[in-house]
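Asker: quick check, what structure comes out for this input:
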Amino acid sequence: MPATDLSLLVKAAEQAGDIACRFSGPEAKRWDKPGGAGPVTEADLAVNAMLEDMLQQARPGYGWLSEETEDNDVRLLREKVFIIDPIDGTRSFAEGSRTWAHSFAVADHGKVTAAVIYLPQRELMYTAAKGQGADCNGNPIQVSPATELSSSEVLAAKPNLQAHHWLGGTPPEFIRSYRPSLAYRLAKVADGRFGAMLTLRPSWEWDIAAGDLLIREAGGILTDQTGRPLCFNNPHPRLNGVVAGNPALQNSLLTALDPNAPGIAGH
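Answerer: Below you'll find the predicted structure:
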């Protein structure tokens, strides 16, 4: 019997983790991408090469969008597309931290239908399939039940609290925390450890796609910073920020944001 998209992504994530963990963070060869696009390591490229071969061979009719593959318009002609971040949190990986993740998704007509976020060095495998709920290591997960933003932990970088992003120039009260990987932040909202997360900068689809389904299947809501639902496999694959959380906290953040504020330069 052919593997489902989710089981295929899980197998790919396990193999990706094996490859990435062969490299010793700070000792892995590293260089900066052109145009200030951030760092890349030999581990990113090794994982991406394996994924290109494995996933496209298994699903030759699917499109391909990956942070480490030069983009082209072919994917726009496909109903289904892989959206891949070989290593999310490359800086953390290169510094020897364990808070980096593999983030893989399949989108069908712009909506994510299968997703995996895997942190091999923390032994955390987050999975979701459309209509089937979300799990971590095989156990069902749900977003936080918290209703009061002021007493909730929200994952956000400090620049997101700058006055010009918020109506009245004052961000709402909440307990701010941070994790360097966007995929990991989304997973920790899906499993209820944090009530919500936000990033107000334009965000690449490969950082967000897997977490989008995880949060929705765990009972949460995820939109851009103006409250619009996310659609994936866009010609220019960047999203207008992300606000995610359980319904109450996500709505509280959206209500407090100025929808006309510009995005910020860092997340």
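Asker: use CA for all of it now, contacts and neighbours both
Answerer: Noted.
Asker: residues in contact with Y62?
Answerer: By C-alpha atoms under 8 Å, 6 or more residues apart in numbering, the contact set of Y62 is 56, 75, 78-82.
Asker: Q56 versus that one, what's the distance?
Answerer: 7 Å (C-alpha to C-alpha, to the nearest Å).
Asker: now do A46
Answerer: Distance, A46 to Q56, using C-alpha to C-alpha: 16 Å.
Asker: who's the closest spatial neighbour of S177, skipping the chain neighbours?
Answerer: L155 (4.7 Å; C-alpha to C-alpha, 6 or more residues apart in numbering).
Asker: and the strands in the stretch 151-267 of the chain?
Answerer: 153-155, 175-177, 196-199, 203-204, 221-223, 238-239, 242-245 (DSSP state E, counting those that start in this stretch).
Asker: how about a markdown table for those, with distance to N251 and mean neighbour count added?
Answerer: Shown next, in a markdown table, are those (distance: least, C-alpha to C-alpha, whole Å; neighbours: other C-alpha atoms under 10 Å):
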| stretch | distance to N251 | mean neighbour count |
| --- | --- | --- |
| strand 153-155 | 13 | 23 |
| strand 175-177 | 17 | 15 |
| strand 196-199 | 10 | 28 |
| strand 203-204 | 20 | 19 |
| strand 221-223 | 9 | 25 |
| strand 238-239 | 19 | 18 |
| strand 242-245 | 8 | 28 |
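Asker: out of the ones you listed, which comes closest to K111?
Answerer: strand 221-223 (12.4 Å; C-alpha to C-alpha).
Asker: what's near enough to touch G38?
Answerer: G38 touches D32, counting by C-alpha under 8 Å, 6+ apart.
Asker: how far away is it from L182?
Answerer: G38 is 14 Å from L182, by C-alpha to C-alpha.
Asker: Proceed likewise with the subsequent sequence, for comparison:
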Amino acid sequence: MPEREDDLSLLVDAARRAGEIAARHWKQGPQIWDKPGGEGPVTAADLAVDEMLRTTLTAARPDYGWLSEETPDTPARLSQRRTFIVDPIDGTRAFIDGSRDFAHSLAIADRGQVTAAVVYLPVKNRLFAAALGRGATLNGAPLAASTRDVEDQATILTSRPNLRPEHWRDAPPPVARHFRSSLAYRLALVGQGRFDGMITLRDSWEWDIAAGALIVAEAGGAISDRHDQRLVFNNPVPQLPGVLAAAPALHRQLMARLVSAA
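Answerer: The predicted structure is shown next:
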């Protein structure tokens, strides 16, 4: 099988260590910087978690590539069969605001396909995990995605701009909109079945999506980019053209309505 048997255990242990570091900074007024190019804030906690993860994971798997939001990217990862794809803290603004909804997002991609994944919310003590062909779990209990088959009042995690009329044929879908700051957490919640789907139509960084994408798929949900194409990771430019994840029948209905699917 493409995944090393202990890759998931490696990610789980690393995510828990990341949570310990984040907890020491949370609500403690960590130092904050603005990234260049309007890419948002970064804190001392992001950098400390990134350093620990990079050191720990690459020491355990020296033949794996490395892609992280907080590490300068290099082409070296493109020649590796397997690559770590990591967001040290997904939902940094939530972290800064003292919200409990930030997450650590850790994944391993094998030739473009995610094979092991963890999304961990340390303050909530929620650890979502998945391995290719082995299902998805929350704190060890199996997950099952929603089976909703109609749009009417489907619960969708998305920001308001994604439901503007110009994105949809005829009219936006009649869904109940909800929101969480962390993209990884939104995807994990779809895998859990707490929400029927999530939509982001903006280009999205791989480190926000990789772990949650496997959790959705292994829980029985459907996931694609905004053009209804399969998600492929570890690209030269590590971005995906939006993401739509939902119960399978609902995914088909939303995709048929979405203008950008054409």
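Asker: report the TM-score for the pair.
Answerer: Comparing the chains after superposition, counting by TM-score structural alignment, normalised by the length of the second structure, produces a TM-score of 0.97; 259 aligned residues with a C-alpha RMSD of 1.2 Å.
Asker: out of the strands of the stretch 151-267 of the first structure, nearest to R22 of the first structure?
Answerer: Nearest to R22 of the first structure, of those and by C-alpha to C-alpha, is strand 203-204 at 26.8 Å.
Asker: that closest one against the second structure, how far on average?
Answerer: Once fitted to the second structure, strand 203-204 of the first structure is off its aligned match by 0.2 Å on average (mean C-alpha distance after the TM-score superposition for the first structure).
Asker: what's that strand packed up against?
Answerer: Judged by 3 or more C-alpha pairs under 8 Å, 6 or more residues apart in numbering; DSSP states H and E, the packing partners of strand 203-204 of the first structure are strand 238-239.
Asker: quick one: the strand it packs on to chain centroid distance?
Answerer: The chain centroid and the centroid of strand 238-239 of the first structure are separated by 12 Å under C-alpha atoms, centre = their mean, to the nearest Å.
Asker: mean shift of that strand relative to the second structure?
Answerer: Strand 238-239 of the first structure sits 0.4 Å off on average (mean C-alpha distance after the TM-score superposition for the first structure).
Asker: what packs against that strand?
Answerer: Judged by 3+ C-alpha pairs under 8 Å, 6+ apart, the packing partners of strand 238-239 of the first structure are strand 203-204.
Asker: in JSON lines: the contacts of Y62 of the first structure, plus secondary structure, neighbour count and distance to G192 of the first structure.
Answerer: As requested, the contacts of Y62 of the first structure are exported to JSON lines (DSSP: H, G, I helix; E, B strand; the rest coil; neighbours: other C-alpha atoms under 10 Å; distance: C-alpha to C-alpha, whole Å):
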{"residue": "Q56", "secondary structure": "helix", "neighbour count": "16", "distance to G192 of the first structure": "33"}
{"residue": "R75", "secondary structure": "helix", "neighbour count": "19", "distance to G192 of the first structure": "34"}
{"residue": "R78", "secondary structure": "coil", "neighbour count": "15", "distance to G192 of the first structure": "34"}
{"residue": "E79", "secondary structure": "coil", "neighbour count": "14", "distance to G192 of the first structure": "32"}
{"residue": "K80", "secondary structure": "strand", "neighbour count": "22", "distance to G192 of the first structure": "30"}
{"residue": "V81", "secondary structure": "strand", "neighbour count": "26", "distance to G192 of the first structure": "29"}
{"residue": "F82", "secondary structure": "strand", "neighbour count": "28", "distance to G192 of the first structure": "27"}
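Asker: export these to CSV and tack on distance to L230 of the first structure?
Answerer: Listed next are the contacts of Y62 of the first structure as CSV, based on distance: C-alpha to C-alpha, whole Å:
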residue, distance to L230 of the first structure
Q56, 25
R75, 18
R78, 18
E79, 16
K80, 16
V81, 15
F82, 16
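Asker: for the stretch 1-150 of the first structure, what spans make up the helices?
Answerer: For the stretch 1-150 of the first structure, the helices defined by DSSP state H, counting those that start in this stretch cover 5-20, 42-58, 90-94.
Asker: if we can go back for a sec, can you redo the strands of the stretch 151-267 of the first structure as a markdown table with distance to T255 of the first structure?
Answerer: Output for those, formatted as a markdown table (distance: least, C-alpha to C-alpha, whole Å):
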| stretch | distance to T255 of the first structure |
| --- | --- |
| strand 153-155 | 15 |
| strand 175-177 | 18 |
| strand 196-199 | 13 |
| strand 203-204 | 21 |
| strand 221-223 | 13 |
| strand 238-239 | 19 |
| strand 242-245 | 11 |
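Asker: mind checking which of these is nearest L9 of the first structure?
Answerer: strand 203-204 (19.6 Å).
Asker: residues in the second structure aligned with the closest one?
Answerer: Mapping strand 203-204 of the first structure onto the second structure (TM-score structural alignment) gives residues 204-205.
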